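J.: this one's structure only:
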């Protein structure tokens, strides 16, 4: 028995087939050791286990080839079955987890890793009892380079092979599905993965169906070894197991920035999709040299001529703004320059944000200057009047005292109006601005607003021309706030009108809307000034007109009030011919 066992454990390294198996095993073992350092790979444990049982299978084949008698050869053929079953099993598990990025269900792991392998191995090991795995026709033949066993397969063998075909077909479907659905940047890898998957399937079909052999044995383990070696080539190509490489590819192909790869002479070698789309706007053939591209051409020319980017690398083009970045390509430090990877980063959003921040800073500075001025003027008048009344009371007549009191009252009202505007603006910004809406007559609200302006700027002798409508104009509104809007527009119209002129006021209605028109005969508003007119802390007037007082908040507050009423405020203006403001509000349909 001991002699027979020692004969079965014999390995003849002089046989070329055994030498091939040994070399293949060393390569596969090295691959398994290398993969141990890449545990982040989805399914890596299954890949390593697959390699372990591939080595098991290859070792069994090597011992079978080296053995001389039928008994030993059949023994090793049966001993190979754990590897025969578990190699495609773990290969399937690896493909499942790698391509679908989710773990194999536990019940499938238990069934395919323990139950079915144990069952198939039991069928093979108990063959002497039933003869249904390898039947009586299994014989030793010596008509080849070295003796081999011709196996006559029984039903249990074909059952086991059918089970393995289900697994391997699952491998094929998983790999094929991944190849069809893969991102273009990694699709080439999945196609290669699919091709490597079908190699063992094809070789096993040829062996079982057509008795094709290698070294007079089943070629399947060798084809698996070939698949693994091909995968090792994919690994060295760094396109599948290296997640960083895949991430770089995905970033390159999917980035919205324009990326160009060109050599030292300026020949374009590659682009990402964004750059390709940019080029095709001007050249469908994609043959335009980069140095001839619009907007970006000068950057490429200087890079090629001087190996540096221009000092001003911000490039405006087609309503967008880009910043150029160039990364030299060389094989190593101190090696000759091969070319560049040039990226044009879209900074349009950042530039717009920066512009808005600058505009906000300017607006704030203007606001502080305006508020300081608006506060200083009435405070100076009030302080001056109080000083005169306090320190020179005996020298001031009753008429002069009354005039100083009126002056203080007027300036105190200006301060109160400014503070109210500031409080309203803060409330609007914090969503604490509430309307007290109730049913009312828009004509009555308009009439009150006009009456309150009768004593406004009396020195300018402005006439407010208004003819009321006869019928009721029902609105559901906050009458105080709506009156505030009308007063804001009227005060602006009077401020910017010439002395002795007229401000026309009219009210028109449609089926569902009422609109107040207020027309002045001033200098008009420049085109595209809506942001200034309705912005915070801003005024259109400049030069001499800047003498006109105001916080620059009134029209901003007015727009917000009208929006909360479901209405609008707008204007039409012609320089030199005046401006007409329109205040629209929905009618109260329930009145």
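T.: Everything's here; your move. This one's a predicted model, so the numbers in the text were calculated from it and none came from an experiment. Residues are numbered from 1 along each chain as shown.

J.: from here on, contacts and neighbour counts on C-alpha atoms
T.: Noted.

J.: list the contacts for residue 305?
T.: Neighbour list for residue 305: empty [criterion: Cα atoms under 8 Å, 6 or more residues apart in numbering].

J.: now it: which helix or strand?
T.: helix 297-306 (DSSP states H and E).

J.: which other helices and strands does the next helix or strand after that helix contact?
T.: Moving toward the C-terminus from helix 297-306, the next helix or strand (DSSP H and E) is strand 314-317. Packing contacts for strand 314-317, counted by 3 or more Cα pairs under 8 Å, 6 or more residues apart in numbering; DSSP states H and E, involve strand 320-330.

J.: check what contacts the helix or strand containing residue 189 and list those residues.
T.: Using DSSP H and E, residue 189 sits within helix 187-210. Applying Cα under 8 Å, 6+ apart, the contact partners of helix 187-210 are 165, 168, 171-172, 175-176, 178-180, 182, 212-213, 218-221, 223-224, 227-228, 230-231, 234, 239-240.

J.: burial check on residue 559, number of neighbours?
T.: 19 (other Cα atoms under 10 Å).

J.: pretty sure it sits against residue 534.
T.: Yes - under the criterion of Cα atoms under 8 Å, residue 559 makes contact with residue 534 at 6.9 Å.

J.: ok, and the closest non-adjacent residue to residue 215?
T.: Spatial nearest neighbour of residue 215, excluding adjacent residues (Cα to Cα, 6 or more residues apart in numbering): residue 17 at 6.2 Å.

J.: which parts of whichever strand or helix holds the one you found are buried?
T.: Per DSSP H and E, residue 17 falls inside helix 16-35. Neighbour-count burial for helix 16-35 flags 17-18, 21-22, 24-25, 27-29, 31-32, 35 (criterion: 16 or more other Cα atoms under 10 Å).

J.: what of stretch 557-576?
T.: 557-562, 565, 567-569, 573.

J.: ok, stretch 579-591 next?
T.: 579-588.

J.: what about residue 468, distance to residue 506?
T.: In this structure, residue 468 and residue 506 are 8 Å apart, going by Cα to Cα, to the nearest Å.

J.: for comparison:
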């Protein structure tokens, strides 16, 4: 049966050696049986001689089986021929030529009749002890292979290899007992019987525990190697077993078997399960900054049988949660984008459309002053639209991996001066003055001059848009400790505390109401921050409601020119 079963599992490493071991074992047992049933010394000795090829083959084939199964290696062709062909034939030849040389069994070999049974008392010659020493070496090698397998085995199969090591050592004990202390069973060497017992035990272990069943091994590997934490509890909540991931968590957090309830986040899962014998479907817990969803599997002997306990696994959903939050954020930003763009487009488009309709429908009744005013409104609104579109395109370019800045040595004072001069005519109706103070001479920086000017213009335009009429905006340039500072200070409405993400976010404005007085894409400061990061600098602000805001642009100094 064992041979048929092994043939049906030809995917098992070393299965042919397992079959050969079993066949050799059968040969050995048949020979021993025939020796026991023989009546004459000649008959008994003949069968003892016929057993020798099997005696050599059994430990050899068993060692080959362990080598391929336990170590996942292949027996070399030369070794295979030497162990399964040459050695058995050689010992058989030596056995049947023994009457000539007498080196296997000596002249003192005799039949002993006890009345109830008879057996041969062998006079072992030198070749016998050489052969036995050779077989001990092979069996010892099998033990070494088994020990290596135990040390290297995955937890899922370590128990199997411990059993293999144990049953491999059994024949050694019986053989030593026979050859040194003369211990016999039914008047014969007990070694073959111990081998038969060992092989039968291994076969039973294999079949009963399904250790060579790939499906069973895969299930155990999933348990032991799973990144999910798995706890096995009895019905009283006593921890019975854990996989490696759960052991690592308990070790890192100093949790003992009887203190599961104290594990951060996970403890309430065990408490709920023990008290209610089930968990809510939507339960999610957090431990060490990671999020887990518990899954509970009832343990019983079958449907309708008494509950024995639970297997509780904790699925790490941190990545999924982050992805979900990003998706929600992306969806919210998209909705915000659509709302912002549509809102910001509607006002200038309404002005442009209204102005052009008035001009086209009432051209004859429209004075030159009114026409100029309508054209001015349409032009300003068109400029606003162009700024919005440019900001959208700029944001898209910044997010592209192909976006590149054109760095060169630049005079920061010249860049700031150009930006200030360009903003002098911004919102002339508010009559806001820009006061530019330079505390150093030329300040050299390594930058993209156009992009750095864009940042300063964005900050200046913000300061002027949120300042009251007839106010002042102070601009200060200085250098300190290898950094250049451009400071823009206004006396406007100020920014509420904790608004950094809104100020530097995409499509966001501090005042997002429909009654706001200042319109824009909500992209200017976001673009500015991204550009400063690419320059190796930064931009930040301090503000107080009702008192104004101060924005500071920092960029490393490339070369400090003498003034």
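T.: Sure thing, it's come through. Quantities reported herein were computed from a predicted structural model and do not represent experimental measurements.

J.: quick one: TM-score?
T.: Aligned and superposed, the two chains score 0.88 in TM-score terms (TM-score structural alignment, normalised by the length of the second structure); 561 aligned residues with a Cα RMSD of 3.2 Å.

J.: contacts only, for the alignment partner in the second structure of residue 536 of the first structure.
T.: Correspondence of residue 536 of the first structure to the second structure, assessed by TM-score structural alignment: residue 506. With contact set as Cα under 8 Å, 6+ apart, residue 506 of the second structure has these partners: 333, 522-523, 526.

J.: picking that back up, look at residue 468 and residue 506 of the first structure and report which has more neighbours.
T.: Higher neighbour count among residue 468 of the first structure and residue 506: residue 506, with 16 against 12, using other Cα under 10 Å.

J.: for the stretch 351-500 of the first structure, what spans make up the helices?
T.: Per DSSP state H, counting those that start in this stretch, the stretch 351-500 of the first structure carries helices over the ranges 398-429, 442-452, 479-495.

J.: tell me how far the residue most central in space within the second structure lies from residue 247 of the second structure.
T.: The residue lying closest to the centre of the second structure (Cα atoms, centre = their mean) is residue 227, at 7.7 Å. As judged by Cα to Cα, residue 227 of the second structure and residue 247 of the second structure stand 11 Å apart.

J.: again with residue 352 of the second structure
T.: 70 Å.

J.: over to residue 215 of the second structure?
T.: For residue 215 of the second structure relative to residue 247 of the second structure (Cα to Cα), the value is 25 Å.

J.: before we move on, what SS does residue 570 of the first structure have?
T.: Assigned by DSSP: H, G, I helix; E, B strand; the rest coil, the conformation of residue 570 of the first structure is strand.

J.: what lines up against it once you look at the second structure?
T.: In the second structure, the residue paired with residue 570 of the first structure according to TM-score structural alignment is residue 540.

J.: residue 549 is in contact with that match, correct?
T.: No - counting by Cα under 8 Å, residue 540 of the second structure does not reach residue 549; the two are 10.5 Å apart.

J.: at which residues are the strands of the second structure located?
T.: 110-113, 118-121, 229-234, 239-242, 285-287, 290-300, 307-316, 408-411, 433-438, 443-447, 472-480, 483-489, 538-544, 548-560 (DSSP state E).

J.: gap between the last one and the chain center?
T.: What it means is strand 548-560 of the second structure. 42 Å (Cα atoms, centre = their mean, to the nearest Å).

J.: then the third one?
T.: Between the mean C-alpha point of strand 229-234 of the second structure and the mean C-alpha point of its chain there is a distance of 21 Å (Cα atoms, centre = their mean).

J.: what's the mean deviation for it versus the first structure?
T.: Following superposition, strand 229-234 of the second structure is found to deviate from the first structure by 3.2 Å on average (mean Cα distance after the TM-score superposition for the first structure).

J.: from the contact counts, what lies against that strand?
T.: strand 239-242, helix 244-252, strand 307-316.

J.: ditto for the second one
T.: Strand 118-121 of the second structure sits against helix 41-71, strand 110-113, with contacts defined as 3+ Cα pairs under 8 Å, 6+ apart.

J.: now swap in the longest one and tell me
T.: Here strand 548-560 of the second structure touches strand 443-447, strand 483-489, helix 524-534, strand 538-544, going by 3+ Cα pairs under 8 Å, 6+ apart.

J.: which outside residues touch it?
T.: Strand 548-560 of the second structure has contacts (Cα under 8 Å, 6+ apart) with 409, 442-446, 459, 463, 467, 479, 482-495, 532, 535-543.

J.: same question, stretch 388-397 of the second structure
T.: Contacts for stretch 388-397 of the second structure (Cα under 8 Å, 6+ apart): 344, 403, 520-521, 523-524, 527.

J.: just name the most buried of the helices of the stretch 351-500 of the first structure.
T.: Highest mean neighbour count of those: helix 479-495, a mean of 20 (counted as mean count of other Cα atoms under 10 Å).

J.: got the contact list for residue 84 of the first structure?
T.: 53-54, 57, 221 are the contacts of residue 84 of the first structure under Cα under 8 Å, 6+ apart.
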